[in-house]
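> mind looking at a prediction? Sequence and model below.
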Amino acid sequence: MTRGALPLEDGARRRWLKQLAIGALTAGMGKAVGAAAPGTIRVGMTPAFLNDQYSLLADWRAYLQAKLGMPVEFVQRDRYRETMDLLHLGKLDFAWLCDYPFVFLKDLVRLLVVPLNQGRPYYRSLLLVGAADRRRNSMADLAGGVFAFADPYSNTGYLAPRYRIRELGRDPNTFFRQTYFTWSHRKVIEAVSKGFADGGAVDSFVWDTLEKVRPDVTQGARIIERSPEYAFPPFAAHRAVPAEMFERMQKVLIGMSQDESGRLLLTRLNLDGFIVGRRQMYDSVAKMMAAFGEI
C-alpha cells in the first residue's frame, strides 16, 4: 500500500472514510503559518498529543511563557508530515514528535527531552481488535482482514505493525485484504470499535490516556498484542535554535516536576516528567526503518 492511499469501500465504512477525509480537509483550512511575532517561541504538536484538549494546551502555554519570559505559540497539526514540513521550512523552534519522524528528520533536529510515561521513557504499539471479537488473538489472525493505520509517519500506528508482519515472514503490502489511514490514534480505536476495521495499531500512551479521560472510546476494543518497548516520542529542537534557548527550554521542561503548577500540568498530560535522553534510544526505530529501506 502506498503512503496516504485510501481503499474504496462500500456501505457504512465508505461513509465513515468520507467523514475522515472531510475532517482532514477542514482541519487543514486556515492553518497557514505566517511570520511569528518577534521573540515568539513556536512549538509544534502532532497527533502524538490528544489535540482536543484545548484548555490543557492553553494552560501549558501560559506556564511555558511565565517560565521562559517569552511568548509561546503551540502550532497543532493533524498529520505528522505537516509538522515535519514546518520544521523543514524553519517555521518551528521545537516540536513534540513521534519517534519515527524524529529519526527520519536526522540532523535537522536535536533531541531536547524525552517524556516519562509511567515513570519510564518508553511506550509500545498496541494491536487492537473489537471487544467482542474472540476469534482473533494475534497479528497472524488478522491476515486477509481490513486494517486501520494511524498515519504513514507513525511508529506505533504504522511502522511497528508492518515490521511485525515482516517478522511473521509475510509481506506487509499483501498481508491484509484492505488498509486505510485514519490520521489519528483515537480514530483507529473508533474504527475498530465500530467494526469498520478488523484490527488496528495504536500508541499505548494515547490508549492509556483515553482510558483515563474517555473510557467510552476504548471500551469497544481490546488489546491482543503489545510490541517491544520503544523510546517515548521526544521533544526536539530545530537545529537553528540557539544553544542558550535550547538550554532554557530544556531546563523548563525538566523542571516541571519540581513545582506544583508543573506537576499539575504533568498529571493532566498523563506524564511523570521529562529527562535528558540520548539519540541512541531510538536505534530500534531506525532498525525497523532500515528494514524497509527508509534510511
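Nice, I can see it.
> C-alpha from now on. contacts and neighbour counts both.
Fine.
> just give me how far stretch 127-137 sits from the chain centre.
23 Å (Cα atoms, centre = their mean, to the nearest Å).
> another structure for you, compare them:
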Amino acid sequence: MSCLKVRHLCLILAFLYLLALPFQAFATEKVYTLAIVPNLPAVTLHKNWTPLVEHLSRQAGIKIELKLYDKITAFLEDTKGDHVDFMYAAPNMFYLAYQKQKYIPLVRGSNMLRGQVFVRKDSPYHQVKDLKGKTIAIVGPKNVCSVITRHALITGQQIDFNVSFSGSTINVAKSVLVGKADAGATLDSSMIDDFPEMQKEFRIIMKTPEVASHPFAAHPRVPKKIRDAVTKTLLDLDHTEQGRKMLKAVKLTAPIKADYQRDYAFFADVNFDLLDKQQSQ
C-alpha cells in the first residue's frame, strides 16, 4: 500500500473516531435519578418538576431524570433501598430513608409545618381530652400531618382514639362537617391555603409543634462537588422572578440550606411502629 493510501486511511479512521466521541460520552454519562414523593398525580408532578430538573441539569453539569410513583409505599421502598441519587420527600419519609441510606439534606423551603386538630363550631368537644375514644379523620397514614398529629396526641395528650383515613384535606373537612368523624386533623397551612372558606365552620382545639418542611436530599454516594453545585443552583433560583416561580411550583419557596440535626432529628422520638399498628387496626 502506498504512503498516500496509508495517509488517506489514517485520516478516515481519525475522522470516524472523532465522530464517535460524542456518542461514547453520551453512552457513559452518569444519569442521576431524582425521586419525588407522590403527593400529587404523576402528570402534575412531571409538569411542576421538569423545568427545575432541566435547569439543575444545565447548571450543575449533570444529567438528572425524574422518578415518579403511583403509591407512597413504592416511593418509600425505593428510597429506603439503594435505588435513587436525589430525593424530595415529606420530612417523616426523609427520616425513614435517612435511617437506611443516610441521605444528606441539601435544601428545604423556609416555611415550617404544623398539624392541627379541629371540630365543628357547634361540637360539644372543647379540649383534646374530650376526643378520648372518638374518631379523628386524617388524610392518610403516612402523611406528615398524620404522623406529627398522632404523635402529639399519643405522647403529649396520652389519649386513645379511632382514626379514619379520608384521602385528602377536603375529605377530612367534609367528614367532620357531616358528622362522620368527631374531629379532623390536617396541616394548618392546607386548610388556610386550599379551603379558606371552610375555616369559619370549624374550631381548632390543638396545634402541634412546628417541624421543618420537605427536604431536597442527596444520597451520600453523590460526589460532594455535585451536591454543592445542586445546593447552590437551588438557592440561586430565589434571586430571580422566574426562578422563584420554579421553586414555588415544587414547594421549595424561599429555600434555605437544610441540616439534619436541626431540622429532622425530631422524628427520632416518633414511634413509627406504634403508628403503623394504629393504622392497621
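All right, it came through fine. This is a predicted model, so every value here is computed, not measured.
> show me what residue 179 of structure 1 lines up with in structure 2.
Matched by TM-score structural alignment, residue 179 of structure 1 corresponds to residue 163 in structure 2.
> is that match in contact with residue 280, as I believe?
No - taking contacts as Cα atoms under 8 Å, residue 163 of structure 2 lies outside contact range of residue 280: 10.1 Å.
> which one's more surrounded, those two?
The neighbour comparison of residue 163 of structure 2 against residue 280 (other Cα atoms under 10 Å) goes to residue 163, with 24 against 7.
> what sits against that one?
Contact partners of residue 163 of structure 2, counting by Cα atoms under 8 Å, 6 or more residues apart in numbering, are 135-138, 278-279.
> list just the nearest of the residues you listed to residue 255 of structure 2.
For these, the minimum distance to residue 255 of structure 2 (Cα to Cα) is 28.2 Å, reached by residue 138.
> what about the closest one, neighbour count?
Counted with other Cα under 10 Å, residues neighbouring residue 138 of structure 2 total 30.
> now for it: what does it line up with in structure 1?
Residue 138 of structure 2 maps onto residue 149 in structure 1, by TM-score structural alignment.
> what sits against residue 57 of structure 2?
Contact analysis of residue 57 of structure 2 by Cα under 8 Å, 6+ apart lists 63-64.
> before we move on, what about residue 229 of structure 1?
By Cα under 8 Å, 6+ apart, the residues touching residue 229 of structure 1 are 122-124.
> would you format those residues as JSON lines with distance to residue 291 of structure 1, neighbour count and secondary structure included?
JSON lines is the format used below for those (distance: Cα to Cα, whole Å; neighbours: other Cα atoms under 10 Å; DSSP: H, G, I helix; E, B strand; the rest coil):
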{"residue": "122", "distance to residue 291 of structure 1": "22", "neighbour count": "19", "secondary structure": "strand"}
{"residue": "123", "distance to residue 291 of structure 1": "21", "neighbour count": "22", "secondary structure": "strand"}
{"residue": "124", "distance to residue 291 of structure 1": "19", "neighbour count": "20", "secondary structure": "coil"}
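> which parts of the stretch 51-200 of structure 1 are strands?
Assigned by DSSP state E, counting those that start in this stretch, the stretch 51-200 of structure 1 shows strands spanning 72-76, 94-96, 109-116, 122-123, 125-130, 146-149, 178-181, 199-203.
> show residues contacting the fifth one.
Meaning strand 125-130 of structure 1. Where contact means Cα under 8 Å, 6+ apart, the residues beyond strand 125-130 of structure 1 that reach it are 136, 139, 155-157, 160-161, 189, 192-195, 198-204, 220-228.
> run the last query once more with 7 Å
By Cα atoms under 7 Å, 6 or more residues apart in numbering, the residues outside strand 125-130 of structure 1 that reach it are 156-157, 160, 192-193, 195, 198-204, 220-227.
> again, but for stretch 42-56 of structure 2
Stretch 42-56 of structure 2 is contacted from outside by 64, 68-70, 230, 233, 246, 249-250, using Cα under 7 Å, 6+ apart.
> run the last query once more with 6 Å
Stretch 42-56 of structure 2 is contacted by residues 246, 249 when judged by Cα atoms under 6 Å, 6 or more residues apart in numbering.
> go on, stretch 138-157 of structure 2?
With Cα under 6 Å, 6+ apart as the contact definition, stretch 138-157 of structure 2 has outside contacts at 115, 165-169, 185-187.
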